[in-house]
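Chemist: fold the following, please.
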Amino acid sequence: MTHTLSVLLCLGLCLGQRMRAQAETFPRPSLRAENSSLVPLGRSVTLRCQGSLEADDYRLEKCSARTKIMNAKPSGIEGKFHMPSVTDKDAGTHVCLYRHSSFWSERSDPLELVVTGLYDPPSLSALPSPKVTSGHKVTLQCQSETWFTMYALYKDGQRIAQDRALPHGRGIQAKFLIPAMNATHEGTYQCYTF
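Modeler: You can find the predicted model right below:
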């Protein structure tokens, strides 16, 4: 009886180590939005989760409740999650993961999906001026009369910073300092409140 127990214990430990080692060899997936993670209300967006050729299924989760919101079958090395008409409920932080056999990969880095057009946009100004000499500083100031807690600053459709909204006059604002302008800072900036 002791020999049988030893064999079963060894088998269990070996299988456990094999399962752990197998789970650790899965490449971590990455999640991105086609075109941009800034999506106007009512428009469509496709989120792509790139994982492994060995993936059997992909899953998209919303981080606020760690709830599964969509499954997708693999298409090559990725799973595609299509949202035909985004609403405010689609906005938020998303992650993806994939399954191979009975093992799940770790979750991707988060992707923030921002749905625009729900509220009046804040104003964005460059201080002292939008024309800045290379090497000089500029402050990008987002301002709104609508009270939200955070501002996010985007450059060419990609989030580059976020900060808490502070009371100012009859509204709120956030300031983003670029200490020394150079060619990499050129582009189109937008700010959003949430």
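Chemist: drop to CA atoms for contacts and neighbour counts, all remaining ones
Modeler: Will do.
Chemist: for the nearest residue to Gly76 once chain neighbours are set aside, give its distance to Ser75.
Modeler: Of all residues beyond its chain neighbours, the one nearest Gly76 is Leu53 (6.2 Å), with distances taken as CA to CA, 6 or more residues apart in numbering. Look at Leu53 and Ser75: by CA to CA, to the nearest Å, they are 9 Å apart.
Chemist: what segments of the protein are helices?
Modeler: For the chain, applying DSSP state H gives helices covering 2-24.
Chemist: quick check, central residue of it?
Modeler: Within the chain, the residue whose C-alpha comes closest to the C-alpha centroid is Leu111; the distance, by CA atoms, centre = their mean, is 0.8 Å.
Chemist: so it versus Gln50, what's the distance?
Modeler: Spatial separation of Leu111 from Gln50 under the definition CA to CA is 13 Å.
Chemist: second input sequence below; structure requested for side-by-side comparison:
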Amino acid sequence: MSLHPTGLLGLVLLLGQTICAQEGTLPRPSISAEPDSVIPRGRPVTIVCRGPAGFKTFRLENEEDTNDFKDTRASSPLGPHQTEARFLIPAVSEGTATHYRCRYIKEHVWSEPSESLELVVTGVQTQGWASLCSTPWSFPQRPGCS
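Modeler: Sure, this is the predicted structure:
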């Protein structure tokens, strides 16, 4: 049996796609925040990363500083096709208000990063007179300071 040239071309393309899929990049995980990505200062938030089943280590990264990250083991499988890892921030603050993303690892290769998640902290005082009065270098003659 001989293959027609277009049939042979189709077979070559199919095999090429299969090889690329096996050697390609890992699928992106998803990222979310519970209860929400907008949290009052001092309250807890959990950042949840989800990826394909079978992966045990996830990484949560600060998008602005990739040297600032935390690795954790997957906490639970979500059925036969998904795994999740949960990163608890016990009390959000100005320092935790940033953009996060997550990854997982397979055989020493990290997945593509997730989409970015912006954690917004509400109730953060701006530098007005009231907050300047509470600083150690404030002066009593400032309006509103006693």
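Chemist: TM-score them against each other, please.
Modeler: Structural agreement between the overlaid chains, expressed as a TM-score with TM-score structural alignment, normalised by the length of structure 2, amounts to 0.64; 103 aligned residues with a CA RMSD of 2.1 Å.
Chemist: against Ala33 of structure 1, how distant is the aligned residue in structure 1 for Lys56 of structure 2?
Modeler: Under the alignment defined by TM-score structural alignment, Lys56 of structure 2 is paired with Asp56 of structure 1. For Asp56 of structure 1, the distance to Ala33 of structure 1 under the criterion CA to CA works out to 21 Å.
Chemist: which residue in structure 1 aligns with Val120 of structure 2?
Modeler: Taking TM-score structural alignment, Val120 of structure 2 has Val114 as its aligned residue in structure 1.
Chemist: check contacts around that match.
Modeler: Each residue near Val114 of structure 1 by CA atoms under 8 Å, 6 or more residues apart in numbering is listed here: 37-39, 91-92.
Chemist: kindly report the same for Arg159 of structure 1.
Modeler: Residues in contact with Arg159 of structure 1, defined by CA under 8 Å, 6+ apart, are 152-153.
Chemist: next, count neighbours for the equivalent of Asp88 of structure 1 over in structure 2.
Modeler: Across the two structures, Asp88 of structure 1 finds its equivalent in Glu94 of structure 2, going by TM-score structural alignment. When counting by other CA atoms under 10 Å, one arrives at 15 neighbours for Glu94 of structure 2.
Chemist: distance of the residue nearest to Glu94 of structure 2 when sequence neighbours are not counted from Gly128 of structure 2?
Modeler: For Glu94 of structure 2, the nearest residue in space outside its immediate sequence neighbours is Val121; the separation is 6.7 Å by CA to CA, 6+ apart. Summarising the geometry, the distance separating Val121 of structure 2 from Gly128 of structure 2, computed by CA to CA, is 18 Å.
Chemist: surely His82 of structure 1 touches Cys49?
Modeler: No. Under the criterion of CA atoms under 8 Å, His82 of structure 1 is not in contact with Cys49, lying 11.3 Å apart.
Chemist: with neighbour numbers in mind, choose between those two.
Modeler: It is Cys49, of His82 of structure 1 and Cys49, that has more neighbours when counted by other CA under 10 Å, with 26 against 16.
Chemist: spit out the contact partners of the nearest residue to that one once chain neighbours are set aside.
Modeler: Taking CA to CA, 6+ apart, and ignoring the residues beside it in sequence, Cys49 of structure 1 has Leu31 as its nearest neighbour in space, at 4.5 Å. The neighbourhood of Leu31 of structure 1, defined by CA under 8 Å, 6+ apart, consists of 47-50, 95-96, 108-111.
Chemist: try Leu127 of structure 1
Modeler: Counted by CA under 8 Å, 6+ apart, Leu127 of structure 1 has contacts 138-141.
Chemist: one more pass at 6 Å, please.
Modeler: Contacts for Leu127 of structure 1 (CA atoms under 6 Å, 6 or more residues apart in numbering) come out as 138-139.
Chemist: for Lys175 of structure 1, see how far away it is.
Modeler: Distance from Leu127 of structure 1 to Lys175 of structure 1, by CA to CA: 10 Å.
Chemist: now swap in Ser108 of structure 1 and tell me
Modeler: 30 Å.
Chemist: before we move on, what about Cys49 of structure 1?
Modeler: In this structure, Cys49 of structure 1 lies at 33 Å from Lys175 of structure 1, with CA to CA as the measure.
Chemist: ok, now Tyr98 of structure 1?
Modeler: When CA to CA is the yardstick, Tyr98 of structure 1 and Lys175 of structure 1 sit 39 Å from each other.
Chemist: settle it for me: which of these two has more neighbours?
Modeler: The residue with more neighbours, out of Tyr98 of structure 1 and Lys175, is Tyr98; 31 against 21, by other CA under 10 Å.
Chemist: leaving out chain neighbours, which residue sits closest to the more buried one?
Modeler: Using CA to CA, 6+ apart and skipping the chain neighbours, the partner closest in space to Tyr98 of structure 1 is Tyr58 (4.2 Å).
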